[in-house]
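*Asks:* Sequence first, then the predicted structure, then my questions.
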Amino acid sequence: MEFTSSQGEQRYAALVRVAAETVVGLDFDGVLAPIVDDPSAAHIHPDAGEVLVGLGAQVLAVAVITGRPARQALDLGGLEEVGTAMGDAGKDLYLFGQYGNERWSSTNRRVIGPRPPHGLASFEGELPRVLRRVDAGEAYVEDKGLAVAVHTRRLPDAEAAFARLLPELEALAARHDLVVEPGRSVIEVRSPGSHKGTAVRTIVEELDAGGFLFAGDDLGDLEAFEAVRQLGDDGMPTLLVASSSDEENALVGLADVVVPGPAGVLTLLRQLTEDAASLRA
């Protein structure tokens, strides 16, 4: 892992000292699972389950905070099995899906979420015409139930298609009282109000956390970064981790630690687990 400053090293050391009171928040894609062309094939890193269970023994809780539907993340990550193993050790795994609109935990194993937002069906009805107009008719459209994600990764020039689509989808979303969340070769449209920063603050309040680590990889994690930074400004030990790649480095300038993709995230979590255990020994 690479600290971005001496302050980052100090923040890590402070977090280790309060590990037993710390919540570790993790995005799914790009953090626990590698980015792939087919979102339905983004399975969790093969070592992640073991690492999360070991980490869970040293921290207050682990929370996966993702834009994916909760059930999809559970299945792709094998997270129900991870939650069972953590529960056997007396700790909890939390999952916030669709930017916090859906919730699941290893204690309450039912996905809880609201109805689809008003205007989403009308947005979807108009979407094909907009895609054709900007020569992106072959973009992959993912219906998430509470949101719609338009993926440009499979198109011949993904970056150019993304740039053409973004302003068009922002305008269409605004007409239907929806918001746009740009990510890594994906533009997601959903209801306003809930985002990953809200999920961070919710779990901190519910668990009375004394520390927070969040690892993210793209602009969809910006609100979570901002929420954790505010917690740090208020005196809580925090650590911001950017999972970087050749394709996406949007969070590097905001992070305390930069790691190379999911494998790097897991290396950091193993180190945190070891350091926290040594301090408690």
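*Replies:* That came in fine, so what should we check first? Numbers count the residues shown, from 1 in each chain.
*Asks:* going forward, measure contacts and count neighbours with C-alpha atoms only.
*Replies:* OK.
*Asks:* Tell me how far E138 lies from I35.
*Replies:* When distance is defined by Cα to Cα, to the nearest Å, E138 is 20 Å away from I35.
*Asks:* try it against this one:
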Amino acid sequence: MGSSPYAHPLPSPSTPAGRDGLAALIARPGRAVVALDFDGTLAEIVADPEQARAHPGAVPALARLAPEVASVSVVTGRPAGVAVRYGGFAGVPGLDHLVVLGHYGAERWDAVTGTVHTPAPHPGVTAVRAELPGFLDSVGAWHGTWIEEKGQAVAVHTRRTAEPKAAFEALRDPLAALAERHGLVLEPGRMVLELRPPGMDKGVALAEYVRETGAESVLYAGDDLGDLPAFAAVEKLRSDGVPGLLVCSGSTEVTELADRADLLLPGPAAVVRFLAALAERL
């Protein structure tokens, strides 16, 4: 086998559907949407989410890729403005039309305007925000458990506890009951339990964005349980004749995503290399 003429070899998906999706993207990049999760995909997972930052190579790779495709979008559970700051996405040449869909699509930041469109908070989130500290004390939450304020949602993290998985499992049912009482849903993730309004998920956000752009192929990359709805949306698009590629930013914590992915990459550094290779190919 001869060597690749490209500096960054492009890995091949392991499934026929994934290979078809990648081929469609390469054949008509100007009709393709590339959508990416942030934490765990473009940024490493860290103990303190406020310290998360995009991989150093992420913005350069996206700036090379974005002009070649119809759109690049970051789809995240974070507030859109936070993802923009932590990603370093604002004012970057080449990312003029980047869109960040924050809070699972409830918020939107467009690079072309530099503004965030955001709805009023759900009343259940406001109520839970006030109740949660006392609630955690009442259920004997483990030392090291902490609350992250997310504007349109609120999250409880267990990664800093002495036994993160045990703390996560102990809180899952009580927090599900609390969410239900206030008209919210509980979204489990990688050592985090998020309480947020129903009808907000990455699948809805991605499907609506693909319809808006009129894309004829789509790539989605994620790493966590919150990305499963986006995977399902791409699978539905594929059944409707829109080719798609599903990429899992490798995690032994979330095997459900890896089992459904067309391409497994071992974390954000590998995702960035893949994006650079894709930009080079296009």
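*Replies:* Alright, I've got the coordinates. Remember, predicted model here, so these are calculated numbers, not experimental data.
*Asks:* Quantify their similarity with the TM-score.
*Replies:* Overlay of the two chains. TM-score (TM-score structural alignment, normalised by the length of structure 1): 0.92; 271 aligned residues with a Cα RMSD of 1.5 Å.
*Asks:* returning to that earlier point: higher neighbour count, E138 and I35 of structure 1?
*Replies:* Neighbour comparison, E138 of structure 1 and I35: the larger count goes to I35, with 19 against 14 (by other Cα atoms under 10 Å).
*Asks:* which residues sit in contact with the more buried one?
*Replies:* Applying Cα atoms under 8 Å, 6 or more residues apart in numbering, one finds that I35 of structure 1 lies in contact with 29, 42.
*Asks:* give me the element the equivalent of it over in structure 2 is part of.
*Replies:* Superposed on structure 2 with TM-score structural alignment, I35 of structure 1 falls opposite I45. Using DSSP states H and E, I45 of structure 2 is not contained in any helix or strand.
*Asks:* what about I45 of structure 2, distance to R190 of structure 2?
*Replies:* According to Cα to Cα, I45 of structure 2 stands 9 Å off from R190 of structure 2.
*Asks:* likewise F168 of structure 2?
*Replies:* Applying Cα to Cα to F168 of structure 2 and R190 of structure 2 gives a distance of 9 Å.
*Asks:* so stretch 18-28 of structure 2 aligns onto which residues of structure 1?
*Replies:* Against structure 1, stretch 18-28 of structure 2 falls on residues 8-18 (TM-score structural alignment).
*Asks:* how many neighbours does A41 of structure 1 have?
*Replies:* 12.
*Asks:* Next: I44 of structure 1.
*Replies:* By the criterion of other Cα under 10 Å, I44 of structure 1 has 23 neighbours.
*Asks:* doesn't it fall inside a helix?
*Replies:* No: assessed with DSSP: H, G, I helix; E, B strand; the rest coil, I44 of structure 1 is coil; it does not lie in a helix.
*Asks:* That one -> structure 2?
*Replies:* Using TM-score structural alignment, the equivalent of I44 of structure 1 in structure 2 is A54.
*Asks:* Would you mind confirming that R201 of structure 1 is in contact with F225?
*Replies:* No: if you go by Cα atoms under 8 Å, R201 of structure 1 and F225 don't touch, sitting 11.2 Å apart.
*Asks:* Compare these two (neighbour count), which wins?
*Replies:* Comparing R201 of structure 1 with F225 by other Cα under 10 Å, the one with more neighbours is F225, at 26 against 16.
*Asks:* what about the more buried one, helix or strand, and which?
*Replies:* Assigned by DSSP H and E, F225 of structure 1 belongs to helix 222-233.
*Asks:* In structure 2, what range does that helix match?
*Replies:* Using TM-score structural alignment, helix 222-233 of structure 1 pairs with 228-239 in structure 2.
*Asks:* Please identify the buried residues of the matching stretch?
*Replies:* Using 16 or more other Cα atoms under 10 Å as the test for burial, stretch 228-239 of structure 2 gives 228-238.
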